[in-house]
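here is a sequence with its predicted model. Questions after.
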Amino acid sequence: MRKTREQTAESKAKIVDTAARLLREHGVAGASIADVMAAAGMTQGGFYRHFASKNDMLAAATRHAFAAMAGGIDRDMDTGGAEAALAAYVARYLSREHIAHPGMGCPAAGFGADAGRMPDVLGTEFTVGAEQLITRVAAGLIARGVAEHDARAEAIRTLTMLIGTVVMARALGASPLQDEVIAAATAVLATD
């Protein structure tokens, strides 16, 4: 039986969503075509109906992962304004849940190192995604009172501190040092 265009689009969206989750959980090595298709509940043979290559899938998954992060901030901005959205983003980012479950978290903390090793494949999508986050964090900082001409640099510092904190916290595992790292970042970012 032949699939309708809607079914094909739904299948592709499921593959992209699954690939984005696996990329954040396991990096590029853990997001092989076989791994992604199995996790999506599909056969590997159907992959090439949706993508020309693994690299095409990785780019789509990167775009999807960043769009999900930006979309969460946008929803918070719509309901509570830019300042409240920034506070909610920082709280979610530094939460135990985000640290323990990278599959639903930030792509920069999840597979940023892999993206740096594959700039020809992931670099463009990673740059676009980082810009999305920088723009939204900067809007929250402006609403918080940071001068507009300083907001971009402050947003970049905020994001790199968030990413570094989560990467370090994940590497440390449940430990007193992990608690210290999270608390130190929270203290700085909650008062900025």
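Okay, I see it. Numbering: from 1, shown residues only.

switch to C-alpha atoms for all contacts and neighbour counts from now on
Will do.

so which elements touch the helix or strand that contains residue 97?
In the assignment (DSSP states H and E), residue 97 maps to helix 96-100. Helices and strands touching helix 96-100, by 3 or more Cα pairs under 8 Å, 6 or more residues apart in numbering; DSSP states H and E, are helix 148-172.

here's the one I want to compare it with:
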Amino acid sequence: MSQRQLQKAQTRQRIVRSAVDLLKRRGLADASVSEVMSGAGLTVGGFYAHFPSKDVLAEEAVREALAERRRLFLERPDRDGWRPRLESALSEYFSQRHRDDRGGGCPMPAASIDAAKSRTAATVLAEELARMAEAFETGRDLASPRAPRDAALGSLALMVGGMIVARAVEGTPLSDEILAAATRFGAAALHQLKEAEEA
């Protein structure tokens, strides 16, 4: 790769990272190209040298952000099977720290809100959520027993929906209640699914 190609690739990555940051903090649907480029320390004029449209950038940002989240999940120890792995994921997800750290947290809530506004975003999100569900099923150890599909999809749905609502009422006592209730509800559902699997 030539020096020019390397610089272009690095600039493109800066733009994607800026878009990922905006996606996590508030979604990309209402963000402007100017905001994305400003976050990358670049001028608007250079955007179209890297992306044909904001939609294409948004797709790439969703893919990168969710792939990053998937890698983090797969780093989780899973020696004790699928139920403890998913329970610990729910417990960490519904923490006050995660709720309050939009920029460093999970992109799925904001990406889901964006997807409700755009069919293109919905298609990409569906593909990435399917990959995330697969990670929830298998964990890092592909030789260990798989989690039931309902456990994977149900956990994902609870996480996304629960975090959207908890953040929507952030700053009120109800927000903390939602975090705690979602953790307990998810753990109870996983326990029931495990019992059904063993019956």
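Looks like it arrived, so ask away. All values derive from a computational prediction rather than experimental measurement.

and the TM-score, once the two are fitted together?
TM-score for the superposed pair, counting by TM-score structural alignment, normalised by the length of the first structure: 0.84. Supporting figures: 185 aligned residues with a Cα RMSD of 2.7 Å.

what lies in contact with the helix holding residue 97 of the first structure?
Contact with helix 96-100 of the first structure is made by 92-93, 104-105, 166, 169-170, as judged by Cα atoms under 8 Å, 6 or more residues apart in numbering.

C-terminal to that helix, what's the next element?
helix 107-117.

can you name every helix or strand that that next one contacts?
helix 5-26, helix 54-80, helix 119-144, helix 148-172.

one step back: now the buried members of the contacts of helix 96-100 of the first structure.
Neighbour counting by 16 or more other Cα atoms under 10 Å classes 93, 104-105, 166, 169-170 among the contacts of helix 96-100 of the first structure as buried.

closest to residue 3 of the first structure out of those?
Residue 3 of the first structure lies nearest to residue 104 out of these, by Cα to Cα, at 29.2 Å.

tell me which residues touch the closest residue to that closest one other than its chain neighbours, please.
Counting by Cα to Cα, 6 or more residues apart in numbering, residue 21 is the residue found nearest to residue 104 of the first structure once chain neighbours are left out, at 6.1 Å. Counting by Cα under 8 Å, 6+ apart, residue 21 of the first structure makes contact with 65, 102-104.

pipe the residues you listed into JSON lines and attach distance to residue 127 of the first structure per row.
Shown next, in JSON lines, are the contacts of residue 21 of the first structure (distance: Cα to Cα, whole Å):
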{"residue": "65", "distance to residue 127 of the first structure": "13"}
{"residue": "102", "distance to residue 127 of the first structure": "20"}
{"residue": "103", "distance to residue 127 of the first structure": "20"}
{"residue": "104", "distance to residue 127 of the first structure": "19"}
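
give me the contacts around stretch 106-114 of the first structure.
Contact with stretch 106-114 of the first structure is made by 23-28, 62, 65-66, 69, 93, 102-103, 126, 163-164, 166-167, as judged by Cα under 8 Å, 6+ apart.
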